[in-house]
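1. Provided below are the primary sequence and the corresponding predicted coordinates.
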Amino acid sequence: MSIRKLKSKKYGYIYQVDMRYKDPYGVTQRHTKSGFRTKKEARNYEASIIEKSNAKVLIPESRKRTLNDVFDEYVEIEGKIKWAPATLYYYIKTHQTYVKGNFGNVPIESVSYVSLQAHINELSQRYNYPTVKNIKKVYSVIFKHGVRAGYISINPVPNILLPNKPEKKEGVEIISDDDLKRLIEEIIKASPNRCFAKKAQYKYKSYGIALLIGRYTGLRISEVMALKKEDFDLERNQLTIRRRIEHAGLKRKEIYLTERLKTKSSKARVEICSILSEYLKSWFVENPYDFVICDEHGDFISPVNFQERIRDTAKKLDIKFHYHMLRHTYATELMVAGVNPIVVRDLLRHSTVNTTWNVYTHPSRDDQRKVLDDLYDDNVEFMDNDMKIRF
C-alpha cells in the first residue's frame, strides 16, 4: 500500500506517500513524501505522481537535499566548468558569507516562493541592495541546478522581487585628467623615512604606469597586470591583449597567468594613442623585466595591495576613484567625441555593440545642453530677422 498513516508529535497523525513508478526511461523509481494532514491530500498527491509517470514527466527526487548540498553539487558539476576562477570564487564567497550558515540548511524541496521572498525581505533589512542582489544570484544558480537535477520541479527565484532598489544613476563614474594627474603624482612618491625607499619607488612608479594604461586603453586591472613588453608594438602604436592574471582569493605567490579572458572578444589587438606609447618607451628603459607592471624583482603585483594604495591615496586627496573608472572614462570620452560605437566596441572589446551602447550612451545634462545649443546656434539669426515668429 503506497499511503501510510504515521504518528506525529505535533499533529497526532500524518500521512505518507511511498510509491514506485516508471521514469521516462522505463526505470523503476521510488518516491516518498510525508507531512500530509489528511488521507485525501495524500491520495491527491499520489494521483498527481501517477499522472506525471503516465505522461513520461521527470518527477523530482525526494532526497532531503539542503540548499547547501545543491550548491556544493553545482560547483563541482557545473561551476568549475562554466565559470572563470574569479567568478566562481565570488559565488563561493557569497554563499559562505550569507547563505551557508543560515537559509542554506533548509531542504530545497521545502522552499516555496513565499518563504524565499520573506527571506529576501528580511535580508534587505540588514544589507544594502547590491549585497542582496548578489545573494539572489547564488540562490538562482542553486534552484536552476535543483530543477535540472530533478530535486524540485519549480524554480521560485525568477518571481522574487528585490526591495529597496535604488534609483538608476545617470551616466557612469569617470575621473578628470587633472584628478588623475594628482593621484599618480602622489602614488609614485615613496616615503623618505621608509626602509628600501628606492625599491618601493620602483613599485610605485609601476602603479602609476598601470593607471596610465587603464586611462588610455580601458583595459581591466587583471589584464593590465598580465601585460608583457612583447604585447606592445610601440612603433605602430598597437597592443595585443592575450592573457590576464588570476588572483581572486589567492595570495601573491599563488597568482598565475591565464589565457581565459572575460569573453572571446576580450582577446584582441587594439590601437593605442601616441601619448601612451611615449610613456611606455621611457618606462621600458627603466624597467628591465618582461612584465610591464611588476615589483622590483620582476614579480606580479597583487591587485589587492595595488588597490589599497590607490584607495588610501585617493581618500587623502579627496578624489572619488576606483580602477574601473578608467575604463568608463576612456569609453565615455570616445562616445562624447562622436566616435562610431562600432569602433568603441572594438577598442573596449565588448561582445556586442549593445553593451557599448547601453552603458556609455548616457551623457550628462551639460553634454545634452551643449549639443542642443550647438545644433540650433544658426537659428539665432533666423529669430532676429523679419521672419521672427510672433505669438
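-> Received it, and whenever you're ready, just let me know what you need. Numbers count the residues shown, from 1 in each chain.

2. CA only for contacts and neighbour counts going forward, please
-> Noted.

3. helices or strands up against the longest strand anywhere in the chain?
-> Longest strand of the chain, by residue count under DSSP state E: strand 12-22. Here strand 12-22 touches strand 3-8, strand 28-36, helix 39-54, going by 3 or more CA pairs under 8 Å, 6 or more residues apart in numbering; DSSP states H and E.

4. packing partners for the second one?
-> If you count contacts as 3+ CA pairs under 8 Å, 6+ apart, strand 28-36 packs onto strand 12-22.

5. switch the cut-off to 10 Å
-> Here strand 28-36 touches strand 3-8, strand 12-22, helix 39-54, going by 3 or more CA pairs under 10 Å, 6 or more residues apart in numbering; DSSP states H and E.

6. what sits up against that strand?
-> Contacts made with strand 28-36 from outside it, assessed by CA atoms under 10 Å, 6 or more residues apart in numbering, are listed as 2-6, 8, 11, 13-23, 41-43, 45-46, 49, 59-63.

7. select only the buried ones of the residues you listed in PyMOL?
-> The PyMOL selection below is limited to those of the contacts of strand 28-36 classed as buried (16 or more other CA atoms under 10 Å):
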select buried, resi 3+5+14+15+16+17+18+19+21+22+23+42+43+45+46+49+59+60+61+62
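
8. next one for the comparison:
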Amino acid sequence: MKRRSNGEGSIFHDKKRNHYVVRLTYEDSLGIKKRKHIYGSTAAEAKHKAKEWKKANLSKDNKLTKNPLVSEWIDEWLETYVKNAVRPATYKIYKVCLAPIRQAFTKHRLDQLEPTQLQNYFNKQLTHGGRNHTGLSPFTVRNQRRYFANCIDTALKLGLTNKNPVRLTKSPKQTKAEIQPLSQYEAQILLNQAQQELEEAKTIKNSHKIMVSADLYIGIYIALETGMRLGEIMALRWSDIVIDSYITVQRSKSEVKEQNITSPKTGIGRKIQISQRLLSALKEHKRIQNAYKKELEDLYENDYRIIGGLLGKGFHARHYSSRLFKQLLQRAGIDRRIRFHDLRHTHATLLLLSGVNPKIVQERLGHSSINVTLDIYSHVALADQAVAINALDKLNL
C-alpha cells in the first residue's frame, strides 16, 4: 500500500452525510497546528480540492502563507478566533453576517480588497442585500462591517496582510429602533386571555391542551413580572425557585444545535424577587405538570423544567414566541406588532414609570451596566422629567 507523503492529509468516508473528507494538518503564522477539512462527493474530488487548497494557501513546508483568500480566512477566523470566545447564538450571528461577504469576495485575496470596492458593497447591502433583493437594515450592515473589520484586524496582527481597507469605509447611519412595550392595560388583557384559555382547557379535560395553555400562561406571567429573556425562561428548572421568594437565573436555552443550554447573555447569573401571586401561579403550574407527567408515564422526559412542553423537552423558541404567543395576542385583541421580548420591555417600562430606581431595574434585567438600561429606556425619561417639574412647582421657586 502506497504511503501518503508528509502533509498530504488523511481521507475517510462520512457514511452519515455520504461524502469523502480530507483532513489536513498545517501551521498558522504563529506556528500553531491547525486542521482543515475538505469535502467531496468522491475520494478523487476531495483529494483534488485538498490539493488546490494547499496550493493556494500553504507553503511547501505546510505553513499558512501570507495573503490567503478572503473566503478561507473568514472560515479560519470564525473557527479559531471566534467560536470559543462567544456564545453559540452570537457565533451563529457572526457566521450569518459574514456569509454574504464571503460569497461576494470568495476569489479575492486579502491584499486585493479596496476601500471603495468595500464601501460600494456595503451601500448595496442597504438597498438590496436581503431576501428578494430587499435592503438590509443599517444595524445589520453595521454588524457586517464591524465583524469583517475585526476579521481583517486579526489577519493584520498575524502578518497575513499589511492593510485593513475595511477601516477606511463608513458605517451606515444608525436609527435607534423604538421599543414596543405593552401598556399596563394591554399586559393585563394578555395575561387574562392566557389564564382564561387555561381554565377553558381544564373544562374540556384535554390534557395536551391544558399543558400547552399552562406553559404559555406561566411563561407570559414570568416574563411580565421578572423581565427575563425568553431563553432564560425556557431554561428555568424548579430548583431555580429559592425560599419561595426568588428566581435564580443561571442558564439560558439556545436554539443552536448541540449547544442547548448556555450561561445567561452577560455570563453572570442573578436573583429576581417574585410576588406571592406569581409563586401561587407557579405552584398551580407544578400541580398541572405533575398530573400530566403521571398520565404520560415514561413518554415524558423529566428534565425538571418549569416549561416542559408536551414531552418534557420544552419548546423551540420560535414555535413558542412566533406561533403560540402571536396567536394569543390576536385572540386577546392586540393587533399591533408585539414580540415576546417586548414583555421584557414592558416589565422595565412599568417599573420605571412607577418610580422604581433604575439600578433596581438594571439588576432585575441583568444588564451589564446601568448605562445600558438608561439608553434602552430613555423614552421613560420624559415621564421622569414631568415628575420633576411637578415637584418644582410645589416648591414655588
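-> That came in fine, so what should we check first? Note that the structure is predicted; figures quoted are calculated from it, not measured.

9. and Ser191 of the first structure, which of the helices and strands packed on strand 12-22 of the first structure is closest to it?
-> Each of those has some distance to Ser191 of the first structure by CA to CA; the shortest is strand 28-36, at 68.9 Å.

10. strands of the second structure, start to end?
-> Taking DSSP E to define them, one finds strands in the second structure at 10-14, 19-27, 33-40, 241-242, 246-249, 252-253, 261-262, 270-273.

11. JSON lines please, covering those strands and showing mean neighbour count and distance to Asp393 of the second structure.
-> JSON lines is the format used below for the strands of the second structure (neighbours: other CA atoms under 10 Å; distance: least, CA to CA, whole Å):
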{"stretch": "strand 10-14", "mean neighbour count": "14", "distance to Asp393 of the second structure": "77"}
{"stretch": "strand 19-27", "mean neighbour count": "20", "distance to Asp393 of the second structure": "72"}
{"stretch": "strand 33-40", "mean neighbour count": "16", "distance to Asp393 of the second structure": "70"}
{"stretch": "strand 241-242", "mean neighbour count": "16", "distance to Asp393 of the second structure": "45"}
{"stretch": "strand 246-249", "mean neighbour count": "20", "distance to Asp393 of the second structure": "40"}
{"stretch": "strand 252-253", "mean neighbour count": "22", "distance to Asp393 of the second structure": "47"}
{"stretch": "strand 261-262", "mean neighbour count": "18", "distance to Asp393 of the second structure": "51"}
{"stretch": "strand 270-273", "mean neighbour count": "17", "distance to Asp393 of the second structure": "36"}
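
12. in JSON lines: those strands, plus distance to Ile218 of the second structure.
-> Rendered in JSON lines, the data for these read as follows (distance: least, CA to CA, whole Å):
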{"stretch": "strand 10-14", "distance to Ile218 of the second structure": "44"}
{"stretch": "strand 19-27", "distance to Ile218 of the second structure": "46"}
{"stretch": "strand 33-40", "distance to Ile218 of the second structure": "46"}
{"stretch": "strand 241-242", "distance to Ile218 of the second structure": "14"}
{"stretch": "strand 246-249", "distance to Ile218 of the second structure": "14"}
{"stretch": "strand 252-253", "distance to Ile218 of the second structure": "17"}
{"stretch": "strand 261-262", "distance to Ile218 of the second structure": "20"}
{"stretch": "strand 270-273", "distance to Ile218 of the second structure": "16"}
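
13. would you turn the helices and strands packed on strand 28-36 of the first structure into a markdown table with distance to Glu333 of the first structure?
-> As requested, those are exported to a markdown table (distance: least, CA to CA, whole Å):
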| stretch | distance to Glu333 of the first structure |
| --- | --- |
| strand 3-8 | 69 |
| strand 12-22 | 63 |
| helix 39-54 | 58 |
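
14. and the ones you listed: which comes nearest Val141 of the first structure?
-> Put simply, out of these the one that sits nearest Val141 of the first structure is helix 39-54, at 25.6 Å, with distance taken as CA to CA.

15. so where is that closest one in the second structure?
-> Under TM-score structural alignment, helix 39-54 of the first structure has no counterpart anywhere in the second structure.

16. count residues in the vicinity of Ile342 of the first structure, would you?
-> Summarising burial for Ile342 of the first structure: neighbours were counted as other CA atoms under 10 Å, giving 15.

17. quick one: it and Leu334 touch, right?
-> No - Ile342 of the first structure sits out of contact with Leu334 when judged by CA atoms under 10 Å, with a separation of 11.2 Å.

18. that older thread, Serialize the helices and strands packed on strand 12-22 of the first structure to TSV and add fields for distance to Pro288 of the first structure.
-> As requested, those are arranged in TSV below (distance: least, CA to CA, whole Å):
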stretch	distance to Pro288 of the first structure
strand 3-8	76
strand 28-36	67
helix 39-54	70
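
19. how about these, which one is nearest Phe196 of the first structure?
-> Of all these, the one in closest proximity to Phe196 of the first structure, counting by CA to CA, is strand 28-36 (68.8 Å).

20. Ala187 of the second structure and Leu350 of the second structure, how far apart?
-> As judged by CA to CA, to the nearest Å, Ala187 of the second structure and Leu350 of the second structure stand 10 Å apart.

21. and Ser378 of the second structure, by the same measure?
-> Between Ser378 of the second structure and Leu350 of the second structure the distance is 13 Å, computed by CA to CA.

22. these two: which is more packed in?
-> Set Ser378 of the second structure next to Leu350 and count neighbours by other CA under 10 Å: Leu350 wins out with 17 against 13.

23. what's the counterpart of the more buried one in the first structure?
-> Residue correspondence, TM-score structural alignment: Leu350 of the second structure in this structure matches Glu333 in the first structure.

24. now Ile210 of the second structure
-> Taking TM-score structural alignment for the superposition, Ile210 of the second structure sits opposite Gln201 in the first structure.
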